[in-house]
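1. sequence and predicted model, in that order:
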Amino acid sequence: MLQYKSQKKTKKTKAPAKGAEKAAKALLSQKEVAARWAEEVKRTKWVYDEWFKHPPHTETIARGAAKDLATPKLKPSELDTLPYEEKFANNGALMKLHDLEHVDNFIEKRKRWLDRTVHTSRLRPQSAATDGAQAQAGPSSSATQESTSSAPQDDGQPPN
């Protein structure tokens, strides 16, 4: 005769329910996540430089193809945070070329930012945020003064 083991029927405690409730509280609302991502996109917008060129041997991708790399698709405002080079296509239209590696890194960054369980302060430390803003704005006035003061002064005399 075969015997089957049976489990005791015990009452479940409320502890798992409390844990699930706590985990649900840790999730940020979808609206808050979208707002913080939109703020980050505005904050890190790339200032267009008409003389910008990608380094030699850089694998580039057109803007239309870059939009289709991620799901959901990248928005033009999101791609404007990355540096791009403008060239004329064969049909005469102006195309924007992005570095493929930068686009891949950006997709990973967006994925981390849209993760509803991670708080924004963990994604962008305060010191890095101020450094990035200064890098976007350009060198400080003291750095500009140093570069101009170190240049040789032209007093109208020909060099010896």
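-> Nice, thanks for sending it over.

2. drop to CA atoms for contacts and neighbour counts, all remaining ones
-> OK.

3. wait, what's in contact with F106?
-> Listed by C-alpha atoms under 8 Å, 6 or more residues apart in numbering, F106 has no contact partners.

4. what strand or helix carries it?
-> Here F106 sits within helix 100-113, counting by DSSP states H and E.

5. tell me the helix or strand right after that helix.
-> Counting by DSSP H and E, the next helix or strand C-terminal to helix 100-113 is helix 120-123.

6. and that next one, what other elements does it pack with?
-> Using 3 or more C-alpha pairs under 8 Å, 6 or more residues apart in numbering; DSSP states H and E as the contact test, the elements touching helix 120-123 are helix 100-113.

7. what do you get if the cut-off is 10 Å, keeping everything else the same?
-> helix 30-43, helix 100-113 (3 or more C-alpha pairs under 10 Å, 6 or more residues apart in numbering; DSSP states H and E).

8. nearest to A20, of the ones you listed?
-> Across the helices and strands packed on helix 120-123, A20 has its closest neighbour in helix 30-43 (18.5 Å, C-alpha to C-alpha).

9. okay, pairing it with this:
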Amino acid sequence: MDGTSRILMVVSMGLLLLVGVFLISRLLAHIAAVGEPVASAVTVEAAAAADARIKPVGAVRSEDVTKPRPILSGKQIVGAVCAQCHGSGVLGAPKIGSHELWAARVAQGYAVLLKHAEEGFKNMPARGGDPRLSNDDLKRAIAYMVDESGFKSPKGWSTIGMPAAAKSAAGMPAS
């Protein structure tokens, strides 16, 4: 054997010995770790923080639409349902208090206004988006909006379907 072959053989044996020692040490470490709980890479705090970051921005709230709604005045209905659009005039809704914007609608007649409120019209959903509103509720809301815009609503519309106690609570004369 010449000198180069001898050096190559010694280096190869040394590497083989190192690989063997490494593998045996890994095997012993694995055997020692069996039965010990494995540390989780995700702590409870980190998981809670991640859940907080990915939770929905809003929540869905649903109500029982079959539950009867308390009898409200036209002003209360408009404040709860209609004012989102009619209060500012968005999406082409005639703004409450604007005689000019309501004039063309009132000229069509109150039956047409009621039909549009019942069925929806252009961007306005049926019943203003609240399926619990009765036709009497719609009449009271229409009466309030047109009265506030300088028109005279049909007789009885502002109090239709309201018991005397509800009329007096709303500041209306009992008829």
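-> Cool, got the structure. For clarity, every value in this text was computed on a predicted model and none was experimentally measured.

10. what TM-score do we get after superposing?
-> Taking TM-score structural alignment, normalised by the length of structure 1 as the basis, the two superposed chains have a TM-score of 0.24; 67 aligned residues with a C-alpha RMSD of 5.3 Å.

11. quick check: buried residues in the helix holding F106 of structure 1?
-> For helix 100-113 of structure 1, burial by neighbour count (16 or more other C-alpha atoms under 10 Å) applies to V103, F106, I107, R110, W113.

12. repeat for stretch 22-42 of structure 1
-> By 16+ other C-alpha under 10 Å, the buried positions in stretch 22-42 of structure 1 come out as V33, W37, E40, V41.

13. out of these, who's nearest L94 of structure 1?
-> Minimum distance to L94 of structure 1 across these is 23.8 Å, recorded for V41 (C-alpha to C-alpha).

14. which one is the closest one nearest to, not counting chain neighbours?
-> Leaving aside its sequence neighbours, V41 of structure 1 sits nearest to E78 (C-alpha to C-alpha, 6 or more residues apart in numbering; 6.1 Å).

15. which SSE is the one you found in?
-> Following DSSP H and E, one finds E78 of structure 1 within helix 76-79.

16. need the next SSE after that helix, C-terminal direction.
-> Counting by DSSP H and E, the next helix or strand C-terminal to helix 76-79 of structure 1 is strand 84-88.

17. packing partners for that following strand?
-> Strand 84-88 of structure 1 makes packing contacts with strand 60-62, strand 94-99 when contacts are defined by 3+ C-alpha pairs under 10 Å, 6+ apart.

18. got the buried residues for the first one?
-> By neighbour count with 16+ other C-alpha under 10 Å, strand 60-62 of structure 1 contains the buried residues T60, I61, A62.

19. hmm, the second one is touching D99, no?
-> Yes - taking contact to mean C-alpha atoms under 10 Å, the distance of 6.3 Å between I61 of structure 1 and D99 places them in contact.

20. what touches both of the two?
-> Both I61 of structure 1 and D99 are in contact with Y84, where contact means C-alpha atoms under 10 Å, 6 or more residues apart in numbering.

21. that older thread, and the helix holding E78 of structure 1, what does it pack against?
-> Secondary-structure packing of helix 76-79 of structure 1 (3+ C-alpha pairs under 10 Å, 6+ apart): helix 30-43, helix 63-67, helix 100-113.
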